[in-house]
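1. Sharing a model that was predicted from the sequence below.
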Amino acid sequence: MKILSKKRFVSLIGAFTGGVAGYLYYYFIGCSTGNCAITSRPFNSIIYGAIMGYLLVSAFGKDKKY
């Protein structure tokens, strides 16, 4: 029994990579005033990056035709 299919594994890798990219964006660019909705806290940047990474990888995945 497979726990993770290949498609889900690739999507999770995309989400993880996006989360890392979101943190790096916060760390190196960030928001100096603290008023930015996405980059004001590292948690927000990580979640936003993970969602964007997941959606980006999912958009290029191949769909099975039934």
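-> The structure has been received and is ready for your questions.
2. Please make it C-alpha for all contacts and neighbour counts, starting now.
-> Fine.
3. And the top helix by length along the chain, what's buried?
-> Secondary structure of the chain per DSSP state H: the longest helix is helix 6-28. Residues of helix 6-28 classed as buried by neighbour count (16 or more other Cα atoms under 10 Å): 10-12, 14-26.
4. and here's the other structure:
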Amino acid sequence: MCRKLYSMMKKASIWYPLAGIAIGSVLGYLYYHFIGCSSGTCPITSNPVNSTLYGAVMGGLLISSLVRK
């Protein structure tokens, strides 16, 4: 069962989008932490959860669009 799951995940190349999501979420949080929005009026960068989720989505989309099928 475990080998079958591993072979399915290897064939589906799910690792690239997951890596993009992880890198994007870290970059999104770092953007909030170092640049951010001090006034609180920015919808994405005023909250660490929003900027982390936005970075995760953008990272996943970017990496999955660059990977050859």
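-> In hand now; what should we look at? Since we're looking at a predicted model, the values are computed, not measured.
5. quick one on the thing from earlier: so what secondary structure elements neighbour the longest helix of structure 1?
-> Contact analysis of helix 6-28 of structure 1 by 3 or more Cα pairs under 8 Å, 6 or more residues apart in numbering; DSSP states H and E lists helix 42-59 as its packing neighbours.
6. In structure 2, what stretch matches the helix it packs on?
-> Mapped onto structure 2 using TM-score structural alignment, helix 42-59 of structure 1 covers residues 48-65.
7. what's the mean deviation for that stretch versus structure 1?
-> By mean Cα distance after the TM-score superposition for structure 1, the fitted stretch 48-65 of structure 2 averages 0.3 Å away from its aligned residues in structure 1.
8. That stretch: which residues count as buried?
-> 48, 50-60, 63-64.
9. for these, which one is nearest residue 8 of structure 2?
-> The nearest member of those to residue 8 of structure 2, counting by Cα to Cα, is residue 64 at 17.4 Å.
10. what residues are up against that closest one?
-> Shown in contact with residue 64 of structure 2 (Cα atoms under 8 Å, 6 or more residues apart in numbering): 16, 17, 20.
11. same deal with residue 61 of structure 1?
-> For residue 61 of structure 1, the contacting residues are residue 7, by Cα under 8 Å, 6+ apart.
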